[in-house]
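**Q** Here's a sequence, model it:
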Amino acid sequence: MTFFSFLLLLLSQTQPAPAQTPTQAAPTKESIPWSTQRPLTWSDFKSKPTPADRLAALTSGNIDVQVGCTDFVFSSSVKAVFLPKESWVRDASKASPELLRHEQLHFDITELHARMLRQKLTLVKLNCQHLNPAFSNLTKAAFSAWQREEARYDQETNHGLNAEKQKFWEAQVQVRLAQLVAFAQ
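**A** Got it, this is the predicted structure:
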């Protein structure tokens, strides 16, 4: 199962900001960017389940979207990230490789939707003077599609317990990631 969160930082500045005295930035959440070279391991899951949690594990992922306008030119950054401090496994010593594959696929689906959003942002010509509501609508639709697919994945695979459906989803997500390789980071 995955926890859905979406970070949207809208920087719609059209003129350079006046020089300011540097201030200490707020600490950022620890995150792991999605990478084909860096699959998740149980040691990445740093949080603990509550007594009410019934799942064996929970993956917290995020699509981090940052946009800006400089001299009326739109730019964006979209990243799929894993949040270790919000993700947990009930007992890593007893957790199966199949469960880890299920959780990894949640992260892969997050990357899939990040690629889809990157694709949309390259296809849609956003006007920096009138960024909203077009940008807001685009990101809300992207988040909604991601959330629906994550829920459908857990439902169809019974949280990874249906091995046949799990293999089907793994194959389909890999095909779709390959189709969008031009939008990988």
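**Q** all contacts plus neighbour counts: C-alpha atoms, from now on.
**A** OK.
**Q** what does the strand or helix carrying Phe4 rub up against?
**A** For Phe4, the host element (DSSP states H and E) is strand 2-11. The contact list for strand 2-11 (Cα atoms under 8 Å, 6 or more residues apart in numbering) reads 58-69, 103, 106, 143, 147, 150.
**Q** next one: stretch 103-117
**A** For stretch 103-117, contacts defined as Cα under 8 Å, 6+ apart pick out 1-2, 34, 39-40, 57-59, 61-63, 78-82, 139, 142, 146, 149-150, 170, 173, 176-177, 180, 183-184.
**Q** Ok, stretch 62-76 next?
**A** 4-16, 77-83, 110-111, 114, 121, 126-129.
**Q** Also this sequence, please, to line up against the first:
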Amino acid sequence: MMPALPDLNPPRHRVIPTLRWMLPLLWMLLGAVPAGPPPKPLLLLPAPLGIQATTFSVADVRDDRADRTAVAWLLPVPARPGAPAGPALATDLQGGAAEALRQFVWKSLPRTTGQRPIVVRIKELRVQETAAPGGQVEGRVSVRLAFEWQRPDGPPLLLTEYRGGARYGRPLTSPALVEPTLRQTLADALRYFNGWMTQAADHDVRLATAVQPTFRQDQRQTEPDTLFYDPTRPLRWADFTGRPQPGEYAATVFPGFAYRGQPRVVRGVVQLGLTLQVFVVRSSSWVGPGQQTPYNLNHEQRHFDIVRLVTERFRRKATADSLTVEDYNSILQLQYLKSFTEMNRLQDQYDLETRHGQDAATQERWNQRIDAELRGYGVIQ
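**A** Purely as a prediction, here's the structure:
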């Protein structure tokens, strides 16, 4: 039997005690000391804001940041006093950014029922620390929040954004200033939005909650070529200044109607002043030679009266219940186009049934019908 050969590769566990004994010496030679424990999540505390929100209530907070890894990058407290700063460590808010800020807002600014629901969107929320000479730390807070109104009858509406920040300095051994500085910056954001809402709620049309239309008739008699409808000032043959056209008609009148709106916001309501204009264009209206009779003038006057009746119907369709803050202009325009179509239809029907005034009996029935409607709307007595 051959003798056993010596073990040329002794087990590694035999040198481990030596390496363990040498590790502290290696750290000292390299001039580094192991960092202390990783920072705990930041607990964001409520803040006394000293305000009372009367125009809004925060319904939710949502995190729109592209990177949601953490909120803060903080320099850790070294394990040994006097040791240099280690690299910044990612540190989040307790519960995550959205939940922490949600609880912060709800506890700092109590919710009120019946107010405009606002969603706060986190666009930027970051605390970045860097080492400074003399064992100090410089911190920078950056905050960008968007405030969005969750409208009950429309898509969400972005109202405004807040951009703010702060700087602080602290000893490397004490991170106590981080949370109060962040808290103060967020409190400033809420105070800013409360002030913005207080000023905008009464005057910003986007924040209006209702539309209240009012109407008046334009009855000016100062335009040289435009005669506005006035029940006390009927048509005269002198108003027909256009050149007579050949054909079978005795006369032609050119009536129409329009409206002008002047909105203003008063205590959150759009006060919409609408001026209705029922008019005749004199230069487009004409009468043939020898046709200037009272009967023919009455027929043309009834064309003018029909337009006034159509505007009264238009007026009654444009009510506070039918107009919304978001779309009152488009709703009015649609009703106007429908009324304009109705006007043309009634004018054609009137001429067809009266045979352009040649059927006296039918003309009289239209006279009575038109007068009855004008009295029903209070235009004439």
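**Q** what's the longest helix in structure 1?
**A** helix 97-123 (DSSP state H).
**Q** with structure 2 superposed, average distance for that one?
**A** Compared with structure 2 after fitting, helix 97-123 of structure 1 has a mean deviation of 1.3 Å; criterion: mean Cα distance after the TM-score superposition for structure 1.
**Q** that older thread, of the contacts of stretch 103-117 of structure 1, which belong to strands?
**A** The strands, defined by DSSP state E, take in 2, 57-59, 61-63, 78-82 from the contacts of stretch 103-117 of structure 1.
**Q** Serialize those residues to CSV and add fields for distance to Glu164 of structure 1 and neighbour count.
**A** Shown next, in CSV, are those (distance: Cα to Cα, whole Å; neighbours: other Cα atoms under 10 Å):
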residue, distance to Glu164 of structure 1, neighbour count
Thr2, 20, 20
Ala57, 20, 24
Leu58, 21, 21
Thr59, 21, 26
Gly61, 24, 28
Asn62, 27, 24
Ile63, 28, 24
Val78, 32, 22
Lys79, 30, 21
Ala80, 27, 26
Val81, 27, 22
Phe82, 26, 26
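**Q** Just the closest of those residues to Leu161 of structure 1, please.
**A** Closest approach between those and Leu161 of structure 1, by Cα to Cα: Ala57, at 12.5 Å.
**Q** Asn296 of structure 2 versus the counterpart of the closest one in structure 2, what's the distance?
**A** If you follow Ala57 of structure 1 across to structure 2 using TM-score structural alignment, you land on Ala251. Applying Cα to Cα, to the nearest Å, the value for Ala251 of structure 2 to Asn296 of structure 2 is 7 Å.
**Q** and the equivalent of Asp351 of structure 2 over in structure 1, how many neighbours does it have?
**A** Under the alignment (TM-score structural alignment), Asp351 of structure 2 pairs with Asp154 in structure 1. As a burial measure, Asp154 of structure 1 scores 18 neighbours (other Cα atoms under 10 Å).
**Q** ditto for Glu30 of structure 1
**A** If you count neighbours by other Cα under 10 Å, Glu30 of structure 1 ends up with 12.
**Q** list the contacts for the nearest residue to it once chain neighbours are set aside?
**A** Among residues not flanking Glu30 of structure 1 along the chain, Leu83 sits closest, at 6.5 Å (Cα to Cα, 6 or more residues apart in numbering). Neighbour list for Leu83 of structure 1: 29-32, 59-62 [criterion: Cα under 8 Å, 6+ apart].
**Q** Export the residues you listed to a markdown table and append columns for distance to Pro51 of structure 1.
**A** Formatted as a markdown table, the contacts of Leu83 of structure 1 follow (distance: Cα to Cα, whole Å):
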| residue | distance to Pro51 of structure 1 |
| --- | --- |
| Lys29 | 25 |
| Glu30 | 25 |
| Ser31 | 25 |
| Ile32 | 27 |
| Thr59 | 17 |
| Ser60 | 18 |
| Gly61 | 22 |
| Asn62 | 25 |
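**Q** hey, which strand is longest across structure 2?
**A** From DSSP E, the single longest strand across structure 2 is strand 116-132.
**Q** what does that strand correspond to over in structure 1?
**A** By TM-score structural alignment, strand 116-132 of structure 2 lines up with nothing in structure 1.
**Q** right, and the helix or strand after that strand?
**A** strand 136-149.
**Q** now the helices: where do they sit in the stretch 151-300 of structure 2?
**A** For the stretch 151-300 of structure 2, the helices defined by DSSP state H, counting those that start in this stretch occupy 178-200, 294-317.
**Q** So which of those is nearest Gly169 of structure 2?
**A** So among these, helix 178-200 is nearest, using Cα to Cα, at 9.2 Å.
**Q** Show where the closest one falls in structure 1, residue numbers please.
**A** Going by TM-score structural alignment, helix 178-200 of structure 2 sits over no part of structure 1.
**Q** Taking strand 116-132 as reference, get the angle to that helix.
**A** Relative orientation of helix 178-200 of structure 2 and strand 116-132, computed by axes from the mean of the first three to the mean of the last three Cα atoms, to 10 degrees: 140 degrees.
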